[in-house]
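K.L.:
one predicted model, sequence on top.
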Amino acid sequence: MNSTDVQQFYARHMQLLDGGEAEAWAGTFTPDATFAAPSMTEPVRGRDGIAAGARAAADGRTAAGEVHRHWVAMTTALNTADGIETVSCVQILAVPRGGAPRVHLSCVMRDRLVRQGGQLLVAERRITRDDRPGG
C-alpha cells in the first residue's frame, strides 16, 4: 500500500461527491459494497443504492441552496488480508449561498478498501457521528 494512493483516492472520491457526480462517486465503490450510517435504518448495498442516496443528498443540498465539502483528515491505513482498513475523521462543511460556512457534521469513517482493476475501491463503509452517543 502506498499512503499517497490512499490520500489521492479520498481526494478524488470526495470531490466527486461534493460535485454532485452521484454515479461517478458510486463507481468508486465495489459493485457489492455496503454503506452504513446512523441516519439509515439498514445499510445500503450495491452501487445503485449508493448512487441513489448520493443523488438524493445532492438534490437536497441544491434545494437548500448549500454546497457541502467533505474534509477527510487524520487517515490511518492498515494492510490486511481483506484489503486496506482505513479510519478517518471527516468534517462536513456546509456553505449556504451568500452565507458563512459552518461545520455541518463531524464523523468517523471506517472503510475497507480493495484493489480491483488496478484502482482502489470502497468495499465497506461504516460512518459514526460525533454528536450521537455510540456514534
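P.N.:
All right, it came through fine.
K.L.:
from here on, contacts and neighbour counts on C-alpha atoms
P.N.:
Noted.
K.L.:
what's the helix or strand for Arg55?
P.N.:
Under DSSP states H and E, the secondary-structure element containing Arg55 is helix 47-64.
K.L.:
show me what that helix packs onto, helices and strands only.
P.N.:
Counting by 3 or more CA pairs under 8 Å, 6 or more residues apart in numbering; DSSP states H and E, the packing neighbours recorded for helix 47-64 are helix 22-26, strand 29-36.
K.L.:
among these, which is nearest Met14?
P.N.:
Met14 lies closest, by CA to CA, to one member of those: helix 22-26, at 7.9 Å.
K.L.:
in the closest one, which residues are buried?
P.N.:
Buried residues in helix 22-26, defined by neighbour count with 16 or more other CA atoms under 10 Å: Ala22, Glu23, Trp25, Ala26.
K.L.:
hang on, the first one packs against Arg55?
P.N.:
Yes. Under the criterion of CA atoms under 8 Å, Ala22 is in contact with Arg55, at a separation of 5.4 Å.
K.L.:
off-centre distance for the helix or strand hosting Gln8?
P.N.:
Per DSSP H and E: Gln8 is located in helix 3-18. Per CA atoms, centre = their mean, to the nearest Å, the displacement of helix 3-18 from the mean C-alpha position of its chain is 9 Å.
K.L.:
what of stretch 34-45?
P.N.:
Here stretch 34-45 shows a centroid-to-chain-centroid distance of 12 Å under the convention CA atoms, centre = their mean.
K.L.:
against that first model, consider the following:
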Amino acid sequence: MSQTVSPASASYAALCAEVRRFHARQMQLLDSGEAEAWAATFTEDGLFAPPSLPEPVRGRAALAEGVRTAHAALVAEGEVRRHLLTTEVVEEPVAGDADGAVRVRSYVQVVATRKDEEPRLILMCVCEDVLVSEDGEWRVRERYVTRDDRP
C-alpha cells in the first residue's frame, strides 16, 4: 500500500472520519428501504457484487430496484435487517489514480429481527469498496462482498 501521507496525520484521520460517516449513512438508508437515496450513494454506473447474486448489479436504477424488492419482501415477512459495518481499513488515494479513488475494506454483520423474537446474526461478510468523490460526496464505484460461510 503506497501512502501519500502518514496514517497518523490529521488529513488521514479526517479521511477516515468522512468514510465512516458515509458508510453509516449508507447502511441506514439501505436498512430503512430508501432505495433511490441508497442507490445515489453509488456512481451512476456503480457496481455492486454481492455473493447472493450470480452476476454483479450495475447502475443506480438496477441498484434501487434491488433494494425496493428486497425491502418489500422483508416488510411482508415482518423482518427488520441491520447492516453493521465495522473495522474499516481506509487506504490512501491510489498514487496515479486520476479520480483519487480510496479503497476501503470492512467487516459487515447482518442482524435480522422479527417482532417478539431475539435478534439473530444471519451473515458475516467482508466488504471491499472503491470510493470516489463526486460533487463533494463520496460514492461507491465498486463494491465486492464476500461471505465467511461460502468459498
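P.N.:
Alright, I've got the coordinates. Since this is a predicted model, take the numbers as computed values, not measurements.
K.L.:
superposed, how do the two chains score by TM?
P.N.:
After superposition, the two chains reach a TM-score of 0.95 (TM-score structural alignment, normalised by the length of the first structure), with 133 aligned residues with a CA RMSD of 0.9 Å.
K.L.:
next secondary structure after the helix holding Arg55 of the first structure?
P.N.:
Past helix 47-64 of the first structure, further along toward the C-terminus, the next helix or strand under DSSP H and E is strand 66-80.
K.L.:
helices or strands next to that following strand in the packing?
P.N.:
helix 3-18, strand 83-96.
K.L.:
one more pass at 6 Å, please.
P.N.:
In terms of contacts (3 or more CA pairs under 6 Å, 6 or more residues apart in numbering; DSSP states H and E), strand 66-80 of the first structure is packed against strand 83-96.
K.L.:
can you list the buried residues in the helix or strand just after the strand it packs on?
P.N.:
On the C-terminal side of strand 83-96 of the first structure, the nearest following helix or strand under DSSP H and E is strand 102-116. By neighbour count, and taking 16+ other CA under 10 Å as the criterion, the buried residues in strand 102-116 of the first structure are Ser106, Cys107, Val108, Met109, Arg110, Asp111, Arg112, Leu113, Val114.
K.L.:
residues in the second structure aligned with strand 102-116 of the first structure?
P.N.:
When strand 102-116 of the first structure is aligned against the second structure using TM-score structural alignment, it corresponds to residues 120-134.
K.L.:
what sits up against the matching stretch?
P.N.:
Taking contacts as CA atoms under 6 Å, 6 or more residues apart in numbering, the residues outside stretch 120-134 of the second structure that touch it are 101-112, 138-148.
K.L.:
can you tell me the closest non-neighbouring residue to Leu93 of the first structure?
P.N.:
Excluding its sequence neighbours, the residue lying closest to Leu93 of the first structure (CA to CA, 6 or more residues apart in numbering) is Val103, at 4.6 Å.
K.L.:
residue in the first structure matching Leu30 of the second structure?
P.N.:
Superposed on the first structure with TM-score structural alignment, Leu30 of the second structure falls opposite Leu17.
K.L.:
and that match, how many neighbours?
P.N.:
A total of 22 residues lie near Leu17 of the first structure under the criterion other CA atoms under 10 Å.
K.L.:
and the residue nearest the centre of the second structure, how close does it get to Cys16 of the second structure?
P.N.:
Against the mean C-alpha coordinate of the second structure, by CA atoms, centre = their mean, the closest residue is His23 at 6.1 Å. Using CA to CA, to the nearest Å, His23 of the second structure is found at 11 Å from Cys16 of the second structure.
K.L.:
same thing with Thr86 of the second structure?
P.N.:
12 Å.
K.L.:
just how off-centre is the match of strand 102-116 of the first structure within its chain?
P.N.:
In terms of CA atoms, centre = their mean, the centre of stretch 120-134 of the second structure is set 4 Å apart from its chain centre.
K.L.:
same question for stretch 41-49 of the second structure.
P.N.:
With CA atoms, centre = their mean as the basis, the mean position of stretch 41-49 of the second structure lies at 10 Å from the chain mean.
K.L.:
can you check stretch 85-99 of the first structure too?
P.N.:
On the basis of CA atoms, centre = their mean, the separation between the geometric centre of stretch 85-99 of the first structure and that of its chain is 10 Å.
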